[in-house]
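>>> Fold the following for me, if possible:
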Amino acid sequence: MPAYQSYFDHFFATLPLSRVNFKASGTSTLAALREADLGTAFAPHLTELEAALAGFDDALTEADAPTAGDTAAFRAARKAWLAFVDDTMKDYVTPKLRRLPAYADFRRYGKSRLAALAQADLLQDSQQLLALYTEHAAALGRPTLPAEARAAYQPLPDAWDARDTTDAGIAAARTDLSADWLALARALRRVKAQLELRFDEPAEVYRFFDFSKVRKARRPEAPIKVPAAIVA
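Prediction:
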């Protein structure tokens, strides 16, 4: 397939499009072709397109996350943990400790700061926050808080450990990301070629494709003009 890309203009393979939208675009093309009922010449192309769509995993979004389920689990756990941190800050930490030195320690691990961290750093800093919950549980007036916090936090390391982040796993994920994308791109290109044999007008060909979600290239920013006085 790399040689195929090298020698032919194959824009479907390089569309700046999310996996979800790329699959949706292919599904739209398949539906439009079936509705048009263009005859037996299109039958093998419809079969190939249908197979490519069936083998396309639009949930596989990250090269370092080989399994979509584990990635989704980490995101869900992260969202729940950050919500717990935010609620605890508002309901207990701020009302009880706002005038005490310990409040500054908790502010270092607020929701907004944790949310900006990469996954590994989030796990590490969250453990520091768990220690603070334990240390100040009595002052916060909630002895059960450490146990509640650990229960809210535990899905994060569980989801992290479940992810296959070995080099082999990463390489396999990248292969999967490339293979099913190119299979769908090849099916779409062959459909387009068959449509070009059927229709003379480009508009008739392209009406079967949905490019509405393709990201447009950003315009280059205008260069900043430096006043002559500063240059001098």
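
>>> okay, CA-based contacts and neighbour counts for the rest of this
Fine.

>>> So what touches the helix or strand that contains residue 20?
Here residue 20, judged by DSSP states H and E, is contained in helix 19-36. Outside helix 19-36, the residues that touch it by Cα atoms under 8 Å, 6 or more residues apart in numbering are 46, 49-50, 53, 56-61, 184, 188, 208-211, 213.

>>> Following up with a second sequence; could you model it the same way so I can compare the two?
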Amino acid sequence: MQGAYSTYFDNLFEALRMARPDFKAQAEYSLRAGREAALGTAFAPLLAELETAIGGFDENLADRGQSTAGGTTAFRQARAEWLEFVDDTMKDHVTPKLRKLPVYADFKKFGKSKLAALPQPALLTESERLLALYTAQQPSLYPTLGAEAQAKYAALAAADASRDTQAATIDAAILDLAADRAAIARAQRRLKAQLELTFDQPEKVYSFFDFSAAKVNKSGKAKAVLVPNQD
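The predicted structure is shown next:
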């Protein structure tokens, strides 16, 4: 029977579709409204619980799926530098020196435009093959080609690994901090329950809450959980 009735007892504050900064802001609104209303001693522990929950909430951590920020920037820079190196090497050394040889066709498979069109994993794989080709043809091109190419590729691979690590860290942090959102939702639910015991008018109860920043669903309508019951 628990499943049949769970909808009636769901915490509407946990269901609010808000970014973390907005979620914290709406909780701060409730705390401020509750204190300004001077509701009495029955509300003191409830407002204190809400204040504690707000204090433990990190609004700077964005929602799941956020960009990995510095990791993404570093990867884009390393990718651009690698592709520029490939292009310059092709124009300045490979084409002038190997154009009439069969191996030139192998280099053509790894042109800048072809590599640039590849997704991240394929770019790394194909770049490794090009790196081997550079090393094999180094005597026909120039003495330091292998070392220079390896350094550029190493920077690309390192930036990619760093980006993946940052993404995993952010995901783990979001899971760890799920409890801080639940703590605010729990405190607000308890505050709402006491308000309902104090005021008969739903409008009065909901005046202590601000859902204006809640996101809407694809139909453009606010989720039903955000609409106060007027019965």
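
>>> buried sites along the helix holding residue 20 of the first structure?
Using 16 or more other Cα atoms under 10 Å as the test for burial, helix 19-36 of the first structure gives 19, 21, 22, 23, 24, 25, 26, 27, 29, 30, 33.

>>> Same question for stretch 161-173 of the second structure.
Residues 162, 163, 166, 167, 170, 171 are the ones in stretch 161-173 of the second structure that count as buried (16+ other Cα under 10 Å).

>>> Surely the fourth one and residue 70 touch.
No. Using Cα atoms under 8 Å, residue 167 of the second structure and residue 70 do not qualify as a contacting pair, with a distance of 10.7 Å.

>>> before we move on, back to that, what about the helix holding residue 20 of the first structure, how far off from the second structure?
Taken over the aligned residues, the distance from helix 19-36 of the first structure to the second structure averages 3.2 Å (mean Cα distance after the TM-score superposition for the first structure).

>>> follow-up on the earlier one: so how do I select the buried members of the contacts of helix 19-36 of the first structure in PyMOL?
Buried members of these, defined by 16+ other Cα under 10 Å, are picked up in PyMOL with:
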select buried, resi 46+49+50+53+56+57+58+60+61+184+188+208+209+210
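
>>> residues in contact with the nearest residue to residue 15 of the first structure once chain neighbours are set aside?
Counting by Cα to Cα, 6 or more residues apart in numbering, residue 15 of the first structure lies nearest to residue 214, which is 6.8 Å off, once chain neighbours are set aside. Contacts for residue 214 of the first structure (Cα under 8 Å, 6+ apart) come out as 15, 16, 17.

>>> Now do the contacts for residue 146 of the second structure.
Here residue 146 of the second structure is in contact with 131, 134, 135, 138 (Cα under 8 Å, 6+ apart).

>>> and of those, the nearest to residue 90 of the second structure?
residue 134 (10.5 Å; Cα to Cα).

>>> and that closest one, what helix or strand is that in?
Residue 134 of the second structure is part of helix 120-137 when elements are defined by DSSP H and E.

>>> and the angle for the following helix or strand past that helix with helix 120-137?
Elements were assigned by DSSP H and E; along the chain past helix 120-137 of the second structure, the next helix or strand is helix 145-176. Here helix 145-176 of the second structure runs at an angle of 160 degrees relative to helix 120-137 (axes from the mean of the first three to the mean of the last three Cα atoms, to 10 degrees).

>>> What is the subsequent helix or strand relative to helix 145-176 of the second structure?
helix 178-198.

>>> So which residue is dead centre in the second structure?
A centroid search over the second structure (Cα atoms, centre = their mean) returns residue 66, at 1.7 Å, as the residue closest to the centre.

>>> Point me to the helix or strand that includes that residue.
Per DSSP H and E: residue 66 of the second structure is located in neither a helix nor a strand.

>>> In contact with it, which residues?
Counting by Cα under 8 Å, 6+ apart, residue 66 of the second structure makes contact with nothing.

>>> Roughly how far does it sit from residue 10 of the second structure?
Residue 66 of the second structure sits 27 Å away from residue 10 of the second structure, taking Cα to Cα, to the nearest Å as the criterion.

>>> Residue 123 of the second structure too?
Residue 123 of the second structure sits 47 Å away from residue 10 of the second structure, going by Cα to Cα.

>>> which one of those two has more residues nearby?
Neighbour totals were compared for residue 123 of the second structure and residue 10, and residue 123 leads with 17 against 12 (other Cα atoms under 10 Å).

>>> Excluding sequence neighbours, find me the nearest residue to that one.
Excluding its sequence neighbours, the residue lying closest to residue 123 of the second structure (Cα to Cα, 6+ apart) is residue 115, at 6.0 Å.
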